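Visitor: Test case, fold it:
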Amino acid sequence: MRVIFLSDVSGSGHAGEVKEVKNGYARNFLIPQKLAVPATHDQLQRLEIIRKAGEERRLKEEQDLRALAERLAQTPITLKAKVGPTGKFYGAVTPAQIAEELSRLTEREIDRRAVVVPAPIHEPGTYQAEVRFAQGIVATVQVAVEGESG
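Guide: Next up is the predicted model:
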């Protein structure tokens, strides 16, 4: 019997996959547990529509991320941090602070784990940070860090 898997089944198939399985396995386990449905003509058409919609959504999301990456690359950010008498910061400027400022500027949530700084920022200056999105999209951002006495 041909079935369309609705969810991953260890050793049998993955969600969205159309596969031939034994009749008893399909009738007694997969279909009652709602892990699969029979691969009828209607179900196959429905699966194709869902796949196309998913592909379109993925492409649109990728375009949005590329546009956001271009915007980030053209948007330098400025952060302020307290410096001590030696000219070094109390602590360091963290990727979380950079992500927070980028989120504020772009009005879009940017995860702190997506921001990569090559070395800890302990002194005022201009630095490069990378923002890594899904699908291998990377934006390089200019980060200017100014010191304020405190």
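Visitor: For the rest of this, base every contact and every neighbour count on C-alpha atoms.
Guide: OK.
Visitor: what's the distance between the residue nearest in space to the middle of the chain and residue 69?
Guide: Here the mean C-alpha position of the chain is nearest to the C-alpha of residue 134 (C-alpha atoms, centre = their mean), at a distance of 4.2 Å. Separation of residue 134 from residue 69 (C-alpha to C-alpha, to the nearest Å) stands at 11 Å.
Visitor: For the comparison step, fold the sequence that follows:
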Amino acid sequence: MKLILTSEVTGLGAPGDIVEVKSGYGRNYLLPRGFAILWTRGGEKQISSIKKARDAREIRDLGTAQEVAGQLKSLKVVLKTKAGDSGRLFGSITTGDVADAVKAAGGPLLDRRRIEIAPAIKSLGSHRVSVKLHPEVSAALDIEVVAA
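Guide: Okay, the predicted model is just below:
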């Protein structure tokens, strides 16, 4: 099955890429979630607009990515959230929460889809989050989760 990706799918491709996948994967996972659209000649015209939107969001070159990684390394990010008496959170910290906290701390604007929270953050304290800025550059971001 030939599809055009509309959002990034790990291990498959980036928005605007034309990919060939098994029909079950495309029909049952990619299409219903809006990660892809069927490939057609008319759909190929949409690729340019998808790639323009992707280019606007991406960090363009390696030097800029390394500069942003340096900014993130020196940044102190504090997230305030509701927690119980034992230090356990009501819910968990999401990538959107981290992106908003970085922006509020005076850091660069980050795309929440580039932030990776390995084990879910469900407790107060110090945690490390990975941010994939460029295919060759990842930055580690230390965040402090405190009770509100």
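Visitor: Can you calculate the TM-score here?
Guide: Here the superposed chains carry a TM-score of 0.54, computed using TM-score structural alignment, normalised by the length of structure 2; 89 aligned residues with a C-alpha RMSD of 1.8 Å.
Visitor: show me the contacts for the residue lying closest to residue 118 of structure 2 once chain neighbours are set aside.
Guide: Leaving aside its chain neighbours, residue 118 of structure 2 sits nearest to residue 129 (7.2 Å; criterion: C-alpha to C-alpha, 6 or more residues apart in numbering). With contacts defined as C-alpha atoms under 8 Å, 6 or more residues apart in numbering, the neighbours of residue 129 of structure 2 are 115, 116, 117, 118, 140, 141, 142, 143.
Visitor: What are the buried residues along stretch 94-101 of structure 1?
Guide: For stretch 94-101 of structure 1, burial by neighbour count (16 or more other C-alpha atoms under 10 Å) applies to 95, 96, 98, 99, 101.
Visitor: immediately after the helix or strand hosting the last one, which helix or strand?
Guide: If I follow you right, that is residue 101 of structure 1. Counting by DSSP states H and E, the element that carries residue 101 of structure 1 is helix 95-106. Next helix or strand after helix 95-106 of structure 1 toward the C-terminus (DSSP H and E): strand 115-116.
Visitor: can you list contacts of that following strand?
Guide: Among residues not part of strand 115-116 of structure 1, those counted as contacts by C-alpha under 8 Å, 6+ apart are 95, 96, 98, 99, 129, 130, 131, 132.
Visitor: sorry, back to before: how about the secondary structure of the residue nearest to residue 118 of structure 2?
Guide: At residue 129 of structure 2, secondary structure determined by DSSP: H, G, I helix; E, B strand; the rest coil is strand.
Visitor: What residue in structure 1 is paired with it?
Guide: Under the alignment (TM-score structural alignment), residue 129 of structure 2 maps onto residue 129 of structure 1.
Visitor: got the residue ranges for the helices in structure 1?
Guide: 23-25, 41-73, 95-106 (DSSP state H).
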